[in-house]
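**Student:** sequence unknown, structure follows:
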């Protein structure tokens, strides 16, 4: 009998051939000038079309939203055209792919901003974090607080990015609300000390999240929109405090009525421990969302199968293993050995560690 992990799934308008999901993975291989996907990107994503769903690497909604060198955007005509061969390669092999749309907020550097401007954030609080400026990892720059009159422009950038993603051939988008980036910054008291309608109370701190979801859903239809959150992850300098469970519960309650295609959550610390703070519960948050739930963080074959069989998750996303195993869904299905990822080639570079990991078929040949 086939484990449920390897069976099809409908997530809104998205049709997944299986429930093995490729998590969004920053690879820093876009063109340095123009932030256009590089020439190897169609091969990279096309090789991974056997995943039930591919979530693209984080793709900035504007230059202001860029936080790392050589990451792709989805706000210019050249970028849209650069993504088209990628989505065509995935669709030619029967795959489904969404673009993760991303604004990093304060996790940026002046060298990446137009005119050397300061990054923007909910509040003028610098993150205890580093970014990649094209030469190495450097401390992020001091941000300035977004004016309340600037927020509608940021929302419009999200809507434009979603429409551009569809124009580029993506089946939908995932809103990046996780890992200490802009939406997550609004949610956290450690990054948001505003005294206006976007700060202070839980209701105010969850306002921007709902407005982004409403805006993007209105642009392309909620059934083609997913959302990623990391409720208990201290990524990029945000603090997981005693308000986290209440904040994220209210945030999920606010977005639940929109009918999104899926909710995708990092369970624990991004790329690290699955341990949660005392009293915290992923299951409690998951029950507040009526749609498809994608689990993420530290899963292997057995734990993924169990999570889906028991209904704790509808699908499971894999990160590092998706880098080194382009045919991960098949390998997991067969219980086959896995390629080990080469961390030295994760960020930047060329074909090595990007499109040269062997498939089972190639390895046997």
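**Tutor:** Perfect, thanks for sending it. Bear in mind that the values here come from a model prediction, so they are computed numbers and not experimental data.
**Student:** okay, CA-based contacts and neighbour counts for the rest of this
**Tutor:** Fine.
**Student:** quick one, what contacts residue 294?
**Tutor:** Counting by CA atoms under 8 Å, 6 or more residues apart in numbering, residue 294 makes contact with 262, 263, 264, 265, 313, 314, 315, 316, 317.
**Student:** ok, of the residues you listed, which one's closest to residue 230?
**Tutor:** residue 265 (5.6 Å; CA to CA).
**Student:** how about the closest one, secondary structure?
**Tutor:** strand (DSSP: H, G, I helix; E, B strand; the rest coil).
**Student:** Contact partners for the nearest residue to residue 36 once chain neighbours are set aside?
**Tutor:** Leaving aside its chain neighbours, residue 36 sits nearest to residue 79 (4.8 Å; criterion: CA to CA, 6 or more residues apart in numbering). Residue 79 makes contacts with 34, 35, 36, 37, 72, 73, as judged by CA under 8 Å, 6+ apart.
**Student:** can you tell me which two in these are farthest apart?
**Tutor:** Using CA to CA, the pair of the contacts of residue 79 lying farthest apart is 34 and 37, separated by 9.1 Å.
**Student:** related to what we said a few turns ago, with distance to residue 353 and neighbour count added, can I get the contacts of residue 294 in JSON lines?
**Tutor:** As requested, these are exported to JSON lines (distance: CA to CA, whole Å; neighbours: other CA atoms under 10 Å):
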{"residue": "262", "distance to residue 353": "30", "neighbour count": "27"}
{"residue": "263", "distance to residue 353": "29", "neighbour count": "24"}
{"residue": "264", "distance to residue 353": "26", "neighbour count": "27"}
{"residue": "265", "distance to residue 353": "26", "neighbour count": "25"}
{"residue": "313", "distance to residue 353": "30", "neighbour count": "22"}
{"residue": "314", "distance to residue 353": "30", "neighbour count": "23"}
{"residue": "315", "distance to residue 353": "26", "neighbour count": "32"}
{"residue": "316", "distance to residue 353": "23", "neighbour count": "28"}
{"residue": "317", "distance to residue 353": "20", "neighbour count": "27"}
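**Student:** you'd agree residue 8 is up against residue 21?
**Tutor:** No - in this structure, residue 8 is not within contact of residue 21 by CA atoms under 8 Å, at 11.7 Å.
**Student:** Got another one to weigh against that:
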């Protein structure tokens, strides 16, 4: 049985334990996508988690979905992320920047250019989108022409290169949670008739070409990918055949020798077991609403190599120390999850401060 405190090597990183920080959207970047003034403090506070996976970061202007999310494609973005990576490294942690193209999960009001979101097909997600002007219907996206697809893949390549330039230890390709890559995966979001739609092989093609481009640019040992089989976020409905799709996809991804696969697990235990059997490298498993007492279960059972934590990390900058001691955790405040400055971002108390106030 693997113990949660056993060290592990992932890619080029030697990690001190089997926890990690899951990606968490915080919507506190500057209007141009540069990480906000408090971002370095926020991530630096959480460096003891070992591997920190950043909030979703758009690889291009068209990749932005929500207001005030960070980018990683301009010089200003790189300088902003350099402050973050320096703060994390100074405290012994590692940072992978998550490359997230939101695809149809966006709104013109959230971008500087005001264009319609792009997606595999002209199919709206049927969901509301948060904007600075309040909740609005996510519009029908503009479908990417076949000849535009290589440029979108090149955006991921460019963003990966800029991430390494910013000092990141690697990048996580976001292929989950209803965003662009999963939109290509899903038959209800992808009705294309070209080589990127229809069959399992065609629907997997865009994601695999993104992975190939990123690996070619920064190396397999600095590349991870996140998947969420069966997820219905963003209006996605992958259907009863999604198990066969993901088994094919994981087999193809295994050829790249990536640093890790990160599964946002939706509850299909047999599929997770099959993925574990097929995947030869580090497997991260993030279960939705997992109780604290089960935080180590997947690692101990051999179903996962690493257990990423989300909201617990958000509200507990010293989660590792608290968990090690069995100390109480700060409860997260949902009212401050997004875009409210230091409150609920960098002001959650550490264990020593909590004890002193008590």
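**Tutor:** Noted; the coordinates are in hand. Since the model is a prediction, treat every value here as computed from it, not as a measurement.
**Student:** what's the TM-score for these two chains?
**Tutor:** After superposition, the two chains reach a TM-score (TM-score structural alignment, normalised by the length of structure 2) of 0.96; 355 aligned residues with a CA RMSD of 1.5 Å.
**Student:** just to revisit the earlier point, could you look up the SS state of the residue nearest to residue 36 of structure 1?
**Tutor:** helix.
**Student:** which residues sit in contact with the counterpart of residue 288 of structure 1 in structure 2?
**Tutor:** Using TM-score structural alignment, the partner of residue 288 of structure 1 in structure 2 is residue 278. Contacts for residue 278 of structure 2 were tallied using CA under 8 Å, 6+ apart; they are 247, 250, 251, 254.
**Student:** okay, stretch 90-107 of structure 1 sits on what stretch of structure 2?
**Tutor:** With TM-score structural alignment as the criterion, stretch 90-107 of structure 1 aligns to 88-105.
**Student:** distance between the matching stretch and the chain's centre?
**Tutor:** In terms of CA atoms, centre = their mean, to the nearest Å, the centre of stretch 88-105 of structure 2 is set 7 Å apart from its chain centre.
**Student:** How about that stretch, which residues are buried there?
**Tutor:** Buried residues in stretch 88-105 of structure 2, counted by 16 or more other CA atoms under 10 Å: 88-89, 92-105.
**Student:** Under the alignment, what does residue 134 of structure 1 map to in structure 2?
**Tutor:** Alignment note (TM-score structural alignment): residue 134 of structure 1 maps to residue 132 of structure 2.
**Student:** Please report how far its match lies from residue 25 of structure 2.
**Tutor:** Using CA to CA, to the nearest Å, residue 132 of structure 2 is found at 16 Å from residue 25 of structure 2.
**Student:** Give the residue from the two that has the larger number of neighbours.
**Tutor:** Higher neighbour count among residue 132 of structure 2 and residue 25: residue 25, with 17 against 11, using other CA atoms under 10 Å.
**Student:** would you list every one of the strands in the stretch 51-200 of structure 1?
**Tutor:** Along the stretch 51-200 of structure 1, the segments classed as strands by DSSP state E, counting those that start in this stretch run 53-60, 97-102, 120-121, 130-132, 137-139, 144-145, 172-176.
**Student:** Would you reformat those as TSV and include distance to residue 357 of structure 1?
**Tutor:** Shown next, in TSV, are these (distance: least, CA to CA, whole Å):
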stretch	distance to residue 357 of structure 1
strand 53-60	17
strand 97-102	20
strand 120-121	38
strand 130-132	25
strand 137-139	26
strand 144-145	42
strand 172-176	26
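**Student:** What residues of stretch 245-264 of structure 2 count as buried?
**Tutor:** 245-247, 249-250, 253, 256-264.
**Student:** Most widely separated two among those?
**Tutor:** By the measure CA to CA, 245 and 259 form the most distant pair in the buried residues of stretch 245-264 of structure 2, at 21.7 Å.
**Student:** so what's residue 358 of structure 1 up against?
**Tutor:** Residues near residue 358 of structure 1 by CA under 8 Å, 6+ apart: 325, 326, 339.
**Student:** Likewise for residue 254 of structure 2?
**Tutor:** Shown in contact with residue 254 of structure 2 (CA under 8 Å, 6+ apart): 278, 279, 280.
**Student:** Now check structure 1 for the residue matching it.
**Tutor:** Matched to structure 1 by TM-score structural alignment, residue 254 of structure 2 sits across from residue 256.
**Student:** A helix includes its match, no?
**Tutor:** Yes - under three-state DSSP, residue 256 of structure 1 sits within a helix.
**Student:** so how many other residues sit close to residue 179 of structure 1?
**Tutor:** The burial count for residue 179 of structure 1: 24, using other CA under 10 Å.
**Student:** Contacts only, for the equivalent of it over in structure 2.
**Tutor:** Using TM-score structural alignment as the criterion, residue 179 of structure 1 maps onto residue 177 of structure 2. Neighbour list for residue 177 of structure 2: 227, 228, 231, 232, 233, 234 [criterion: CA under 8 Å, 6+ apart].
**Student:** taking these one by one, which sit in strands?
**Tutor:** Among the contacts of residue 177 of structure 2, the residues falling in strands (DSSP state E) are residue 227.
**Student:** Now render the contacts of residue 177 of structure 2 as JSON lines, adding distance to residue 159 of structure 2 and neighbour count.
**Tutor:** Formatted as JSON lines, the contacts of residue 177 of structure 2 follow (distance: CA to CA, whole Å; neighbours: other CA under 10 Å):
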{"residue": "227", "distance to residue 159 of structure 2": "19", "neighbour count": "23"}
{"residue": "228", "distance to residue 159 of structure 2": "22", "neighbour count": "20"}
{"residue": "231", "distance to residue 159 of structure 2": "26", "neighbour count": "19"}
{"residue": "232", "distance to residue 159 of structure 2": "27", "neighbour count": "14"}
{"residue": "233", "distance to residue 159 of structure 2": "25", "neighbour count": "15"}
{"residue": "234", "distance to residue 159 of structure 2": "23", "neighbour count": "22"}
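**Student:** Over in structure 1, see which of the contacts of residue 177 of structure 2 survive.
**Tutor:** Counting by both residues aligned by TM-score structural alignment, their matches' CA atoms under 8 Å, the members of the contacts of residue 177 of structure 2 that carry over to structure 1 are 227, 228, 231, 232, 233, 234.
**Student:** Out of the residues you listed, the closest to residue 56 of structure 2 would be?
**Tutor:** When these are compared for distance to residue 56 of structure 2 (CA to CA), residue 227 wins out at 13.6 Å.
**Student:** For the closest one, which non-adjacent residue is closest in space?
**Tutor:** Setting aside the residues directly before and after it, residue 227 of structure 2 is nearest to residue 176 in space (CA to CA, 6+ apart), at 4.5 Å.
**Student:** cool, and residue 180 of structure 2?
**Tutor:** Nearest to residue 180 of structure 2 is residue 103, by CA to CA, 6+ apart, at 4.2 Å.
**Student:** again with residue 316 of structure 2
**Tutor:** Distances taken as CA to CA, 6+ apart place residue 330 nearest to residue 316 of structure 2, at 6.0 Å, with adjacent residues excluded.
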